[in-house]
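Novice: heads up, no residue letters with this:
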């Protein structure tokens, strides 16, 4: 009987260790995940059985009470540890949202005005990146309006693995220093990765704080800087902003880059953004550096 008891205790220890390493917190707790919950239940069952077979009859009740107390202590320690870790991850991303509090999103999602309103939430960041990398005024904003409707948590509509404000594919995102969820290293369509991303955003209920840490394509500032660098590099490579926009969309610029749907759309949204930004007092942009602004206007 004692041998059987030792076997059960040993099994409970193995399961407990497996749970600790799989959940990455100090102990198991029912409810963290299905896998963790099942392992926790079996751990407690084996622990109780082990104590039952090891103990004398008159001590069995006391031992079971002690085991229950130990199990409860594990749960009490594990739950706060898990929540603290979760809160830290969320706080790290939320500190960098830098949303424009004046921007109000009231227009329908698919409309040009709706795209503008959502993109304008990130006006300060996008202004900064256009200045820093000497991009034409509004081009980064027009690109965001075209690619994601100004929605940093948007996934590509056809599920090809593109994600975020600027619809980066995994390989390109990694090349520009962004952390990417999963193992995909494609620069073109990756349906499997697209499915993986859909499951990810559903799992975290479209929580920006969580998702921006897990996959930096969802991080507004980091993805905006990556997109600005990408456009700047393509401009240097091809000598034209229209060709740079075309290359951003399809890898290499189209022969008639200025006439493509993508480039025309970005230019239209760029113009719309700049006009609204200038004329409407509700959307008065922050003043940019005069020298940088002049450089951008010369390059248009």
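Specialist: Arrived safely. Here the structure is a predicted model, which means the values were calculated and not measured.
Novice: use CA for all of it now, contacts and neighbours both
Specialist: Fine.
Novice: let me see the ranges of the helices in the stretch 101-250 of the chain.
Specialist: 112-120, 123-132, 139-148, 170-175, 191-203, 208-214, 220-238, 241-250 (DSSP state H, counting those that start in this stretch).
Novice: flag every buried residue along stretch 225-244.
Specialist: 225-232, 234-235, 240-244 (16 or more other Cα atoms under 10 Å).
Novice: what does stretch 43-53 give?
Specialist: 43, 44, 46, 47, 48, 49, 50, 51, 52, 53.
Novice: so how far is residue 7 from the fifth one?
Specialist: Okay, so that is residue 48. 12 Å (Cα to Cα, to the nearest Å).
Novice: take a look at this one as well, against the first:
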């Protein structure tokens, strides 16, 4: 074998070995990138519970369609991470209020998840005209004794809107005798839900073909119940101190016309914006009582936080005052005063 041939074979062998090494290094790097997760990321394994209840009623998870629908909503809301995290944070503030009212009204506690899927526990407005924590339409809200006017909208009042929701749910329960159907009727309406059952010869939510929104409605409630009862299981590790805490209030009765609510806010040591944040049912900077209201001894309750934050305007005013004092002090110092004669 000639020297040139030997040299060629050696070079080919070296190139082959180098190629193998490079391929192995690339494969290891790629594998590492795929399996190494950033800090704080939770690789969540989602598995539908073997048994589950809603309002004390068994969910028929032996039905594969039911199981898949539950699984779908779990996946959607677990991996909608920022939105679900914020709902968990808000629940620390609002669930105690909602749960107490549900107990007082003898409505199952699981109905709090209806408020979760309706509004995310926020005072939101929908394009359809439904407003507040429980997303009441104006006509329905008035039917269940919520006041709506130019100055007041009690759909944005957490306590009063929850009471109104309880009235609806109890009336629906008298009709259906089943809390799962009651919850579904909150979305579809009592008449719509009743028609669907009658037309399909069914008595269970899980047996009725419905429009897409109502067909998903209960499964969304189930998913949030499972996630919010076991947040760490699904990667939501949110310490108590990072959640939004309940607020301690003084309750101030209002029984006469107030022409400037912002002045009232100043009286209680807060900004108008802060007062509105804690009393979102107030729509304007005034509250009017007519003769009929006064005769009937009508009254509103204003929630005033026990420790409201100092208005930033006050901070700026104090800073401006200090700045003015400093400037005045500088200008009146003898060694800073320049005599015009000296300049000449």
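Specialist: Received the coordinates, thanks. All of these numbers come straight from a predicted model, not from anything done at the bench.
Novice: TM-score for this pair?
Specialist: In this superposition the chains share a TM-score of 0.42, using TM-score structural alignment, normalised by the length of structure 1; 146 aligned residues with a Cα RMSD of 3.4 Å.
Novice: before we move on, back to that, of the buried residues of stretch 43-53 of structure 1, which belong to strands?
Specialist: Using DSSP state E, no member of the buried residues of stretch 43-53 of structure 1 sits in strands.
Novice: which of these sits closest to residue 36 of structure 1?
Specialist: Comparing the buried residues of stretch 43-53 of structure 1 against residue 36 of structure 1 with Cα to Cα places residue 43 closest, at 10.3 Å.
Novice: hmm, the closest one is touching residue 15, no?
Specialist: Yes: shown here, residue 43 of structure 1 and residue 15 form a contact pair, counting by Cα atoms under 8 Å, at 5.7 Å.
Novice: now do the shared contacts for those two.
Specialist: Common neighbours of residue 43 of structure 1 and residue 15 are not found (criterion: Cα atoms under 8 Å, 6 or more residues apart in numbering).
Novice: strands along the stretch 151-300 of structure 2, start to end?
Specialist: Here the stretch 151-300 of structure 2 has its strands, by DSSP state E, counting those that start in this stretch, at 249-254, 300-305.
Novice: most tightly packed of the ones you listed?
Specialist: Of all the strands of the stretch 151-300 of structure 2, strand 300-305 carries the top mean neighbour count, a mean of 16, counting by mean count of other Cα atoms under 10 Å.
Novice: what helices and strands are in contact with that one?
Specialist: strand 249-254, helix 272-278 (3 or more Cα pairs under 8 Å, 6 or more residues apart in numbering; DSSP states H and E).
Novice: go again with 6 Å.
Specialist: Under the contact definition 3 or more Cα pairs under 6 Å, 6 or more residues apart in numbering; DSSP states H and E, strand 300-305 of structure 2 sits against strand 249-254.
Novice: save the helices of the stretch 101-250 of structure 1 as a markdown table, and put in distance to residue 60 of structure 1 too.
Specialist: A markdown table is the format used below for the helices of the stretch 101-250 of structure 1 (distance: least, Cα to Cα, whole Å):
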| stretch | distance to residue 60 of structure 1 |
| --- | --- |
| helix 112-120 | 64 |
| helix 123-132 | 65 |
| helix 139-148 | 63 |
| helix 170-175 | 57 |
| helix 191-203 | 43 |
| helix 208-214 | 46 |
| helix 220-238 | 59 |
| helix 241-250 | 70 |
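Novice: tell me which of these lies nearest to residue 275 of structure 1.
Specialist: Residue 275 of structure 1 lies closest to helix 112-120 among the helices of the stretch 101-250 of structure 1, at 10.9 Å (Cα to Cα).
Novice: how many neighbours does residue 160 of structure 2 have?
Specialist: Neighbourhood size, residue 160 of structure 2 [other Cα atoms under 10 Å]: 18.
Novice: past the helix or strand containing residue 31 of structure 2, which element shows up next along the chain?
Specialist: For residue 31 of structure 2, the host element (DSSP states H and E) is helix 3-35. The first helix or strand that comes after helix 3-35 of structure 2 along the chain, using DSSP H and E, is strand 53-54.
Novice: and residue 35 of structure 1, how many residues sit next to it?
Specialist: 13.
Novice: let's verify it: helix, strand, or coil?
Specialist: helix (DSSP: H, G, I helix; E, B strand; the rest coil).
Novice: from residue 41 of structure 1, how far out is it?
Specialist: Counting by Cα to Cα - residue 35 of structure 1 and residue 41 of structure 1 are separated by 10 Å.
Novice: same thing with residue 140 of structure 1?
Specialist: As judged by Cα to Cα, residue 140 of structure 1 and residue 41 of structure 1 stand 52 Å apart.
Novice: kindly report the same for residue 22 of structure 1.
Specialist: The gap separating residue 22 of structure 1 from residue 41 of structure 1 is 15 Å, by Cα to Cα.
Novice: how about residue 235 of structure 1?
Specialist: Residue 235 of structure 1 sits 59 Å away from residue 41 of structure 1, going by Cα to Cα.
Novice: do the same with residue 194 of structure 1
Specialist: Following Cα to Cα, the distance that separates residue 194 of structure 1 from residue 41 of structure 1 is 34 Å.
Novice: between the two, who's got more neighbours?
Specialist: Applying other Cα under 10 Å to residue 194 of structure 1 and residue 41 shows that residue 194 carries more neighbours, namely 22 against 16.
Novice: now that one: how far from residue 209 of structure 1?
Specialist: For residue 194 of structure 1, the distance to residue 209 of structure 1 - Cα to Cα - is 20 Å.
Novice: again, but for residue 222 of structure 1
Specialist: 14 Å.
Novice: who has more neighbours, the two?
Specialist: When residue 222 of structure 1 and residue 209 are compared for neighbours, residue 209 comes out ahead with 23 against 19, by other Cα under 10 Å.
Novice: alright, calling it a day.
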